[in-house]
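*Asks:* Let's see this in three dimensions:
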Amino acid sequence: MKPFITYTGSTVPINQTNIDTDIIIPTEFLKRLERTGYGNNLMHYWRFNHDGSLNEDFVLNQKAYENATILLTGENFGCGSSRENAVWALYDYGFRAIISPSFADIFKNNSSKNGLLLIELEENVIKKLFSFEEKNPGFTLSIDLENQRIKSDFHDPIHFDIDPHTRMKFLKGIDDIDLTMRVENEILAHEKHRPVYMNPYREGEI
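*Replies:* Okay, the predicted model is just below:
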């Protein structure tokens, strides 16, 4: 993961609640072995018509939002199945942060492992942001993770709370594997001194 300290990007609104992972990346597009390429099918049945042409009415296909990297959306985003591919699709498409009143727990956990920052704000604050966005399509937001603030030209800085452990991982640009490798020597030392009956495959013991 790359460190996420401050980030500035344009905003796109999808003002709907309970957007589930099957909407984010439909089941038929889960056959890829790698994490990349899923962005092409992000929200496929909202972005495309039945004949494969672009749905020009859908917000992600509108010119004002073609470079948007911050998603503003409704509560309970990422509900449904636990597929991590949903996070891969959002990140591969270009999103680096999502702002919502709430997120599904498994989706939140998957996002923290893949560098997609989730920011939860009170619903009344979200409504104000939607209102700002309606008057200023694609307006820019600056996220200051170190100081836990969101800034723009249209409102006073907004404070947000975030789990301290998740914040630390983003600021340092590390994931769970990196955290494990930091204590590799302690793990190896522990394994070396485990009783044989607990560790039957220790070299030279069987």
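
*Asks:* all contacts plus neighbour counts: C-alpha atoms, from now on.
*Replies:* Will do.

*Asks:* Is residue 149 in contact with residue 143, as I believe?
*Replies:* Yes - contact between residue 149 and residue 143 holds when scored by C-alpha atoms under 8 Å: they sit 6.1 Å apart.

*Asks:* Those two: who's more crowded?
*Replies:* The neighbour count for residue 149 versus residue 143, taken as other C-alpha atoms under 10 Å, is higher for residue 143 (26 against 16).

*Asks:* In three-state terms, how would that one be classified?
*Replies:* On the three-state scheme (DSSP: H, G, I helix; E, B strand; the rest coil), residue 143 is labelled strand.

*Asks:* list the contacts for it?
*Replies:* With contact set as C-alpha atoms under 8 Å, 6 or more residues apart in numbering, residue 143 has these partners: 6-8, 149-151.

*Asks:* likewise residue 200?
*Replies:* Neighbour list for residue 200: residue 206 [criterion: C-alpha under 8 Å, 6+ apart].

*Asks:* Distance-wise, check it relative to residue 191.
*Replies:* Separation of residue 200 from residue 191 (C-alpha to C-alpha, to the nearest Å): 11 Å.

*Asks:* Please apply the same query to residue 199.
*Replies:* Here the criterion is C-alpha to C-alpha. By it, residue 199 lies 8 Å from residue 191.

*Asks:* How about the contacts made by the closest residue to residue 145 other than its chain neighbours?
*Replies:* Leaving aside its chain neighbours, residue 145 sits nearest to residue 5 (5.3 Å; criterion: C-alpha to C-alpha, 6 or more residues apart in numbering). Taking C-alpha under 8 Å, 6+ apart as the definition of contact, the neighbours of residue 5 are 144-146, 170-171.

*Asks:* try residue 73
*Replies:* By C-alpha under 8 Å, 6+ apart, the residues touching residue 73 are 13-17, 98-100.

*Asks:* Next step: those restricted to strands.
*Replies:* Secondary structure from DSSP state E places 13-14, 98-100 of those in strands.

*Asks:* How about the secondary structure of residue 132?
*Replies:* Following three-state DSSP, the label given to residue 132 is helix.

*Asks:* My read is that it contacts residue 141, right?
*Replies:* No - using C-alpha under 8 Å as the test, residue 132 is too far from residue 141 to be in contact (11.2 Å).

*Asks:* Also this sequence, please, to line up against the first:
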Amino acid sequence: MKAFRTLTGTAAPLMEKGKPMSNVDTDMIIPKQFLKTTTRTGLSKGLFHELKTKADGSENPDFVLNKPQYAKASILIVGENFGCGSSREHAPWALLDQGVTCVIAPSFADIFYNNCYKNGILPVRLPVDVCERLAAQAGGANHVFTVDLETQMVTTPDGAQHTFDVDPGRKSNLLEGLDEIGASLTSADEISEFETKRRLMTPWLEPAN
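*Replies:* Take a look at the predicted model:
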């Protein structure tokens, strides 16, 4: 997993009726017809498919990620309860395949939130009014934001700074680029020592030769 430390990049606001879009479920993020693969590549073609594609299959020029200035956005600004719905790890995979490594929202669905950390995406929670201001700025001429995980700070194009909370363990893993398995392997010596002691203390649990 790629480490996340400081990200400076284009922020794309996902809007609906002038406000960051809320209750975006995982089927909207990556519809079910794109879930046949078990690989993490090529999923960006299905990302927000119903939003970025017209009924006739042509590209919707009004969708934010179809606009040239946001085509390489690495930050997504959205509304409340992002990632709700069914549990599908393809949702963060699709965002990563698009190049999005940070999502800013007032709240996230729990499973999606956890899956982000497992796949190297930083989910940043900020108050509703702050997210609305950030989305408005991202919709302007300058939409380059900086997200610093070490200092837990989002810096907007006008220089304003907003702090966010993050679990210390998850922060450490992201900074080091460790998923749950990688984090476990940092204690490989201790695990090996425990297994050796366990075999000596409970030999009857060992498989017969």
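
*Asks:* Check the alignment and tell me where residue 119 of structure 2 lands in structure 1.
*Replies:* Aligned counterpart of residue 119 of structure 2 in structure 1: residue 114 (TM-score structural alignment).

*Asks:* Give me the number of neighbouring residues for its match.
*Replies:* So residue 114 of structure 1, with other C-alpha under 10 Å, has 18 neighbours.

*Asks:* Now do the contacts for it.
*Replies:* Applying C-alpha under 8 Å, 6+ apart, one finds that residue 114 of structure 1 lies in contact with 1, 87-88, 175.

*Asks:* can you do 10 Å?
*Replies:* Applying C-alpha atoms under 10 Å, 6 or more residues apart in numbering to residue 114 of structure 1 gives the contacts 1-2, 84, 87-88, 91, 170, 174-176.

*Asks:* which residue lines up with residue 9 of structure 1 in structure 2?
*Replies:* Going residue by residue (TM-score structural alignment), residue 9 of structure 1 aligns to residue 9.

*Asks:* Near the counterpart of residue 136 of structure 2 in structure 1, how many other residues are there?
*Replies:* Under the alignment (TM-score structural alignment), residue 136 of structure 2 maps onto residue 131 of structure 1. Applying the criterion other C-alpha under 10 Å, we find 12 residues in the vicinity of residue 131 of structure 1.

*Asks:* What residues does residue 131 of structure 1 make contact with?
*Replies:* Neighbour list for residue 131 of structure 1: 125, 137 [criterion: C-alpha under 10 Å, 6+ apart].

*Asks:* hmm, which two among the contacts of residue 5 of structure 1 are most spread apart?
*Replies:* Comparing all pairs in the contacts of residue 5 of structure 1 by C-alpha to C-alpha, the longest separation belongs to 144 and 170, at 11.6 Å.

*Asks:* Quickly list what's touching both of the two.
*Replies:* Jointly contacting residue 144 of structure 1 and residue 170 under the rule C-alpha under 10 Å, 6+ apart are 4-5.

*Asks:* buried ones in stretch 54-66 of structure 1?
*Replies:* Buried residues in stretch 54-66 of structure 1, counting neighbours by 16 or more other C-alpha atoms under 10 Å, are found at 54-55, 59-60, 64-65.

*Asks:* rewinding a little: between residue 149 and residue 143 of structure 1, what contacts are shared?
*Replies:* When contacts are counted by C-alpha under 10 Å, 6+ apart, the set common to residue 149 of structure 1 and residue 143 consists of 6, 157-160.

*Asks:* Which of those are buried? Put it as a PyMOL command.
*Replies:* With 16+ other C-alpha under 10 Å as the burial test, the buried ones among these are selected in PyMOL as follows:
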select buried, resi 160
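
*Asks:* nearest spatial neighbour of the most centrally placed residue in structure 2, skipping sequence neighbours?
*Replies:* Nearest residue to the geometric centre of structure 2 (C-alpha atoms, centre = their mean): residue 121, 3.5 Å. Of all residues beyond its chain neighbours, the one nearest residue 121 of structure 2 is residue 101 (4.6 Å), with distances taken as C-alpha to C-alpha, 6+ apart.

*Asks:* Show me what the one you found lines up with in structure 1.
*Replies:* With the correspondence set by TM-score structural alignment, residue 101 of structure 2 lines up against residue 96 in structure 1.

*Asks:* what does residue 190 of structure 2 give?
*Replies:* Here residue 190 of structure 2 is matched to residue 186 in structure 1, going by TM-score structural alignment.

*Asks:* List the residues that contact that match.
*Replies:* Applying C-alpha under 10 Å, 6+ apart as the definition, the contact partners of residue 186 of structure 1 turn out to be 180, 192.

*Asks:* Check whether it sits in a helix, strand or coil.
*Replies:* With three-state DSSP as the basis, the three-state label of residue 186 of structure 1 is helix.

*Asks:* show me what contacts residue 133 of structure 1?
*Replies:* Contacts for residue 133 of structure 1 were tallied using C-alpha under 10 Å, 6+ apart; they are 11-13, 72, 127, 139-140, 154.

*Asks:* Throw the residues you listed into CSV and include distance to residue 24 of structure 1, secondary structure and neighbour count, thanks.
*Replies:* CSV is the format used below for the contacts of residue 133 of structure 1 (distance: C-alpha to C-alpha, whole Å; DSSP: H, G, I helix; E, B strand; the rest coil; neighbours: other C-alpha atoms under 10 Å):
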residue, distance to residue 24 of structure 1, secondary structure, neighbour count
11, 18, strand, 26
12, 15, strand, 27
13, 15, strand, 21
72, 14, strand, 22
127, 22, helix, 17
139, 23, coil, 20
140, 23, strand, 20
154, 29, coil, 13
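
*Asks:* Fine by me, we can end here.
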